[in-house]
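Student: Got a predicted structure plus its sequence, pasted below:
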Amino acid sequence: MTELTAAQRHAVLQTVAAERLEGWQPTGDDLTDLDALAVGTVTHEDYIERHRSAASTRAVPRRRRLALPRPYLVTGTSVLRNNFGFRDQTQLRDVEYAATAARLIQAHLQQAPTPRQVDAEYIFGLHGRVFGDVFGWAGQQRIVDITKNGDGFAPVGAIGRYLREVEIAVAATDWHRADRGRLAYALATVYATYNHAHPFREGNGRTGTLLLHQLVSSTGFLLDLSGIDAAEWVAASRDSAPFRRTGAPSPRPMIPVLRRALVDRSDGRMV
């Protein structure tokens, strides 16, 4: 196995960190596959097919069919419509983690946009690139209101307003000169606002953390999420939500988490 460069190692480490925040528990083989992708010893197509085939061999338990069709769901199931034709949630999650991890690595290894290129349209495109292998509706704004663990996100009609607030927060920050404190505040503001907008039916977290990495690339720091516990991240995200669904999110709960994840580039270390 070819040894990873510092940039490739960083891409794999931060990809795994982002997926773990969403519940992935990668095996040793999964990590080996990601290393191979990063150095280019396996093609993207072969990687996807291997994981699709492995997911297809899983035993699928019989479940009670849902009577009514619902937006985004495979008819008769509670499984999101997907490009692999899976009707079982476990099968879909296995291949979704693998497929999006591959795209996240690619994104980390490509040149990041300048902050002035980041707007709502860019965010939709980012989601489309990360989730396009899995969902036909990747990169499209959700058309249903959603809740998670009892917490409601912005109503569909308010998504555009919150994404405009994200644009304003990005434009208001001098990313090239921000110190650690200012940078943690700016990142927390962007993420809290974006997370409440929750513009996509699925994949908001991974798209959001990738966006943070890309914004940090214009600074004197790196973002290392590998030491962030998933429960801590979820709690900070939840606590940043406004008291009312149409109110203003608070960046305060996210600030200490993101401040701790910032690594000064000047120490010569690529996390």
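Tutor: Received the coordinates, thanks.

Student: okay, CA-based contacts and neighbour counts for the rest of this
Tutor: Will do.

Student: Report the buried residues of stretch 264-271.
Tutor: Residues of stretch 264-271 classed as buried: 264, 270, 271 (neighbour count, 16 or more other CA atoms under 10 Å).

Student: now the end-to-end length of it.
Tutor: One end of stretch 264-271 to the other measures 10 Å (CA to CA, to the nearest Å).

Student: Stretch 222-232 too?
Tutor: First-to-last residue span, stretch 222-232, CA to CA: 20 Å.

Student: and residue 222, what element?
Tutor: strand 221-223 (DSSP states H and E).

Student: Which residues outside that strand are in contact with it?
Tutor: Here strand 221-223 makes contact (CA atoms under 8 Å, 6 or more residues apart in numbering) with 212, 213, 216, 261, 262, 263, 264, 265, 270, 271.

Student: Residue 142 touches residue 197, doesn't it?
Tutor: No: assessed by CA atoms under 8 Å, residue 142 is found out of contact with residue 197, at 10.3 Å.

Student: Put this next to the previous one:
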Amino acid sequence: MNDFDLRLLESNKIGAKTLDELFRKERSIVSKRVELLKFMPPRGNLGYDHLKAIHFFLFRDVYSWAGKDRADMGIYGFFGKEDSSFCRGELIPKEADKIFTKLKEQNFFKNAKDINELAKNMANFMSDLNALHPFREGNGRTQRFFLRDLAKNIGYKLDLDLITKERMRAACIDAMSGKNTKLETLIKSNLRGFRQNLDLEQSRGLRLK
């Protein structure tokens, strides 16, 4: 076990002694927090603090550093996972400021002329967020909920948990190489206006009667 994983294990609040035990218990605990988050989302202004608040909500019962990024934890240098290398820890505050300042300047995508432009904008943002990868653990789950809040803010429903882990992983790996097409397609296929969702739910209800 390397020092990076050892630090992760030592910071858990659930008494896990191995990484396998930690991740198994984490999944169980966080899955319950995910359901709560759907009905009790943390308040925020869709800035970086909002992202951190989501992470804290999901992982506060598991990790002592929930809601803190790698810079807050003093973890510097590159962070790699599978075939990807993410932002250096010491650069996270500066890069996060760039990403979320740009999001605000784009008016949180409220001015997108159609769903194609909206999906492209959201894919670009998610790609940047994934490259930042600010947290030691839990980045994917946190950013998916942030995208959900971002879509809701402009009248859309987006649930990226409906996408299989394999398809999402492949799209994110492509995005790390600057190819956002797969990510854009996945987002577009799952974006629904609230009116569309209501119509779908009503039609399903009629078929069941």
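Tutor: Yep, it's here. This structure is a prediction, so every number in the text was calculated from the model and none was measured.

Student: hang on, the earlier thing: between residue 142 and residue 197 of structure 1, who's got more neighbours?
Tutor: Each of residue 142 of structure 1 and residue 197 has its neighbours counted (other CA atoms under 10 Å); residue 197 has more, 27 against 19.

Student: How about the aligned partner of the more buried one in structure 2: what's its closest non-neighbour residue?
Tutor: Structural correspondence for residue 197 of structure 1 with respect to structure 2 (TM-score structural alignment): residue 132. If the residues on either side of it in the chain are set aside, residue 132 of structure 2 comes closest to residue 87, at 5.0 Å by CA to CA, 6 or more residues apart in numbering.

Student: quick one: the counterpart of that neighbour in structure 1 from residue 254 of structure 1, how far?
Tutor: Correspondence of residue 87 of structure 2 to structure 1, assessed by TM-score structural alignment: residue 154. Distance from residue 154 of structure 1 to residue 254 of structure 1, counting by CA to CA: 18 Å.

Student: can you give me the helices in the stretch 51-200 of structure 1?
Tutor: Assigned by DSSP state H, counting those that start in this stretch, the stretch 51-200 of structure 1 shows helices spanning 89-109, 120-131, 159-171, 180-197.

Student: can you give me the angle the third one makes with helix 180-197?
Tutor: So the one you mean is helix 159-171 of structure 1. 170 degrees (axes from the mean of the first three to the mean of the last three CA atoms, to 10 degrees).

Student: now what about helix 159-171 of structure 1, what contacts it?
Tutor: Under the criterion CA under 8 Å, 6+ apart, residues 115-116, 118-120, 186, 189-190, 193-194, 196-199 lie in contact with helix 159-171 of structure 1.

Student: burial count for the counterpart of residue 115 of structure 2 in structure 1?
Tutor: Under the alignment (TM-score structural alignment), residue 115 of structure 2 pairs with residue 180 of structure 1. As a burial measure, residue 180 of structure 1 scores 18 neighbours (other CA under 10 Å).

Student: what does residue 83 of structure 2 give?
Tutor: 7.

Student: Would you quantify the distance from it to residue 69 of structure 2?
Tutor: 21 Å.

Student: Let's see which of the contacts of strand 221-223 of structure 1 end up in helices.
Tutor: Taking DSSP state H, the ones among these that sit in helices are 212, 213, 216, 261.

Student: which residues touch the alignment partner in structure 2 of the second one?
Tutor: To tie it back to what came earlier, the one meant is residue 213 of structure 1. Matched by TM-score structural alignment, residue 213 of structure 1 corresponds to residue 148 in structure 2. Residue 148 of structure 2 makes contacts with 157, 158, 159, 160, as judged by CA under 8 Å, 6+ apart.

Student: Give the PyMOL command for selecting the buried subset of these.
Tutor: In PyMOL, this line selects whichever of the contacts of residue 148 of structure 2 come out buried by 16+ other CA under 10 Å:
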select buried, resi 157+158+159+160
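
Student: What remains of the contacts of residue 148 of structure 2 once you look at structure 1?
Tutor: For the contacts of residue 148 of structure 2, the aligned pairs still in contact in structure 1 (both residues aligned by TM-score structural alignment, their matches' CA atoms under 8 Å) are 157, 158.

Student: got a markdown table for the contacts of residue 148 of structure 2, with distance to residue 9 of structure 2 too?
Tutor: What follows is those, written out as a markdown table (distance: CA to CA, whole Å):
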| residue | distance to residue 9 of structure 2 |
| --- | --- |
| 157 | 36 |
| 158 | 33 |
| 159 | 30 |
| 160 | 28 |
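
Student: still on that earlier bit, just put the contacts of strand 221-223 of structure 1 in TSV and tack on distance to residue 108 of structure 1.
Tutor: As requested, the contacts of strand 221-223 of structure 1 are exported to TSV (distance: CA to CA, whole Å):
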residue	distance to residue 108 of structure 1
212	11
213	8
216	12
261	17
262	16
263	16
264	18
265	16
270	13
271	13
